[in-house]
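> What follows is a predicted structure for the sequence shown.
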Amino acid sequence: MSEVLVLVDHADGEVKKNTFELLTLARGLGEPSAVVVGAPGVAAKAREALAGHGAEKVYAAESDTADSRLITPSVDALALLVERAAPAAVLVGATITGKEVAGRLAVRTGSGVLVEVDGVDADGTATQAVFGGAYVVKSKVTTGVPVLSVRPGAVEAEAVAGAGVEESVEVPERDARLVTRITGSEPIVGGDRPELTDASVVVAGGRGVGSAESFSVVEQLADAFGAAVGASRAAVDSGYYPGQFQVGQTGKSVSPQLYIALGISGAIQHRAGMQTSKTIVAVNKDAEAPIFEIADFGVVGDLFSVAPQLTEEVTRRKS
């Protein structure tokens, strides 16, 4: 059985949820092999979690400079393994970084690339939402090794024991003048809430929230659910919430188990980033709002009346 390479998304060896989803998807295509790029020792930290979700191999592409070089170390490691292992496919998360890795790797290896994939059949046929989510299509790479960026949350992760055999990968050092160096980073400020693309529940607010101060109604409902907070582009452009929480075509793509949209009209740009959510609940005063076209449950009403009642009820049931 051919290997399927999975680029591990991690923070100092702590594996993120979307990697477990990729490993689950990889099992339907071949033998999952996790590729950990980072400083020495991170692969050992991640190995147990990766093996617990089906990774038969854990490739350790480690170096002292891996964390200070943007994108390039991941592309170098994957390109080397594509040549060495001739995998059936390469899977990366459809994050901002992951999509750039996918594009560069496809060019480097002369392969086809598919982005924002929601699922893949055993024969490699992928399902994608295109043109802002207006259509769902089936696509298949016919050149080289398929490189697929998979939308976080599109696949439900399943824990299955794998061997998790660790194997070192020597990635040659690049001339420092030819790569982008990371000189500093700041964590996303979100309190104790889960990361937006990893969350199983997302509560998002739109222009209908009215102001930055009023966004507390969104946060309170999110905290009652233990959810992440999102925002529409209109809300971000209006200064109601930071851009790092934007959901949509020019923001982050999410596919949680539950997506609650408060005061969001449902423009195609926003729908493109969340319409694959398993259950969508919308609250809007406008009964003709496009968001109701894709909502599983809709409430036509004032979000400032509906959301606090829901927060109270969720809190009561959890206590």
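Nice, thanks for sending it over.
> going forward, measure contacts between C-alpha atoms and count neighbours the same way
Will do.
> What are the boundaries of the helices in the protein?
Along the chain, counting by DSSP state H, helices occupy 17-26, 42-51, 72-85, 96-109, 216-225, 233-237, 268-271, 303-318.
> also this one, for the comparison:
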Amino acid sequence: MTALVIAEHDNASIKGATLNAVTAAKAIGGDVHVLVAGHNAGAAAQAAAQIAGVSKVLHADSDAYAHGLAENVAALVESLAGNYSHILFPATASGKNIAPRVAAKLDVAQISDITKVDSPDTFERPIYAGNAIATVQSSDGVKVITVRTTGFDAAAATGGSAAVETVQGPAASGKSTFVGAEIAKNDRPELTAAKVVVSGGRALGSAEKFQEVMTPLADKLGAAIGASRAAVDAGYAPNDLQVGQTGKIVAPQLYIAAGISGAIQHLAGMKDSKVIVAINKDPEAPIFSVADYGLEADLFTAVPELVKAL
């Protein structure tokens, strides 16, 4: 029984989500291999070889994998699938793009967003916006799995000494081409990897107030900034800051929610945070039901006072 983890990387280094997927693969039992598919990605392959618990790294280097196009990477994974009992992807935008294609090509059911491994064929995953946990058992010969990264600790990035093996995949499918990317540059920590997240909600009232109130707090704490869907829909914050069921799933050491009522969809994206602090003037706000510390106060008064105290 051997599991294959599809690495997420930038051709130079391995992204943190891969480390969580490796932990899930180790929980299944058996050997853990990692696939690094990219272009001039030798450094990323060497970094993958250092991950604790990985016994082999498969390195596929080609122009076809330069930008992680799902059609090309899925064809590569399909060509390797016969050697593996489990194929795991981080449940990120990239993983969710490729995994369904692999499952369809292999004619198996995808097991999505697992948070726990009960046995090699049985897994737990949240449903109903995280209000219930489903236990899923699969009899498929190859199990295609996406891993909710907040459900597993990251494997150690160093300490391993896996062998790196070069593999060849099918030629580019030609079904899609990379046109360009608009990368938002941000000096703050990446939202899903940050140890501290401060999020604002609709109560902030405007994009100007969102920046005026939340930015100084984030600066003081060295935090990433998040937002509720209501705040994003109202135009107070950009789409990539949305935390929740239809946004990003986060589990930082500290999560501060200011002016967020706590709709079920938002709670699904942050309730696994280690410490949750809620600031809201409505004592009945659902956010207080998951908060470790709750402050019933006007955020326009409380947040500046908190910044001053820090």
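That came through, no problem. Keep in mind it's a predicted model, so treat the numbers as computed, not measured.
> Out of the helices of the first structure, which is closest to residue 2 of the first structure?
For residue 2 of the first structure, the closest of these is helix 72-85, at 8.3 Å, according to C-alpha to C-alpha.
> Go ahead and name everything in contact with the closest one.
3, 5, 7, 35, 37, 61, 66, 101-102, 104-105, 108-109, 145, 169, 171, 179 (C-alpha atoms under 8 Å, 6 or more residues apart in numbering).
> mind listing what's buried in it?
72, 73, 74, 75, 76, 77, 78, 79, 80, 81, 82 (16 or more other C-alpha atoms under 10 Å).
> which one of those sits closest to residue 158 of the first structure?
residue 78 (24.2 Å).
> got the contact list for the counterpart of residue 261 of the first structure in the second structure?
Alignment note: residue 261 of the first structure maps to residue 257 in the second structure; criterion TM-score structural alignment. For residue 257 of the second structure, the contacting residues are 198, 199, 200, 201, 276, 277, 278, 279, by C-alpha under 8 Å, 6+ apart.
> Could you rerun that using 10 Å?
197-201, 226-228, 270, 276-280, 287-288, 291, 294, 299 (C-alpha atoms under 10 Å, 6 or more residues apart in numbering).
> cool, and residue 218 of the second structure?
Residue 218 of the second structure makes contact with 188, 196, 197, 198, 199, 224, 225, 226, 256, 307, according to C-alpha under 10 Å, 6+ apart.
> Can you find the partner of it in the first structure?
Aligned counterpart of residue 218 of the second structure in the first structure: residue 222 (TM-score structural alignment).
> do the same with residue 132 of the second structure
Using TM-score structural alignment, residue 132 of the second structure sits opposite residue 135 in the first structure.
> how far away is its match from residue 230 of the first structure?
Per C-alpha to C-alpha, to the nearest Å, residue 135 of the first structure is found 24 Å from residue 230 of the first structure.
> who's more crowded, the two?
Using other C-alpha atoms under 10 Å as the criterion, residue 135 of the first structure and residue 230 rank with residue 230 on top: 31 against 9.
> contacting residues for the closest residue in space to the more buried one that isn't next to it in sequence?
Among residues not flanking residue 230 of the first structure along the chain, residue 204 sits closest, at 4.1 Å (C-alpha to C-alpha, 6 or more residues apart in numbering). For residue 204 of the first structure, the contact set (C-alpha under 10 Å, 6+ apart) comprises 215, 218-219, 221-222, 227-232, 235, 245-247, 259-264, 282.
> give me that answer again for 8 Å
218, 229, 230, 231, 232, 259, 260, 261, 262, 264.
> Quick one: buried ones out of these?
Buried members of the contacts of residue 204 of the first structure, counted by 16+ other C-alpha under 10 Å: 218, 229, 230, 231, 232, 259, 260, 261, 262, 264.
> In the second structure, what sits opposite the fifth one in the alignment?
Alignment of residue 232 of the first structure against the second structure is given by TM-score structural alignment, with residue 228 as its counterpart.
> right, and its match touches residue 201 too?
Yes. Under the criterion of C-alpha atoms under 8 Å, residue 228 of the second structure makes contact with residue 201 at 5.2 Å.
> For the match of residue 232 of the first structure, give its distance to residue 30 of the second structure.
40 Å.
> again, but for residue 38 of the second structure
Counting by C-alpha to C-alpha, the gap from residue 38 of the second structure to residue 30 of the second structure is 26 Å.
> Those two - which one has more neighbours?
Neighbours per residue, other C-alpha under 10 Å: of residue 38 of the second structure and residue 30, the larger number sits with residue 38, 27 against 14.
> Spit out the contact partners of the closest residue to residue 135 of the second structure other than its chain neighbours.
Spatial nearest neighbour of residue 135 of the second structure, excluding adjacent residues (C-alpha to C-alpha, 6+ apart): residue 124 at 4.5 Å. Counting by C-alpha under 8 Å, 6+ apart, residue 124 of the second structure touches 114, 115, 116, 117, 118, 133, 134, 135, 136.
> Return the residue of the first structure aligned against the second one.
Pairing criterion TM-score structural alignment: the partner of residue 115 of the second structure within the first structure is identified as residue 118.
> ok, its match to residue 83 of the first structure distance?
From residue 118 of the first structure over to residue 83 of the first structure (counting by C-alpha to C-alpha), the distance is 26 Å.
> try residue 143 of the first structure
Computed as C-alpha to C-alpha, the residue 143 of the first structure to residue 83 of the first structure distance reads 15 Å.
> Ok, residue 172 of the first structure next?
For residue 172 of the first structure, the distance to residue 83 of the first structure - C-alpha to C-alpha - is 15 Å.
> what do you get for residue 28 of the first structure?
Separation of residue 28 of the first structure from residue 83 of the first structure (C-alpha to C-alpha): 22 Å.
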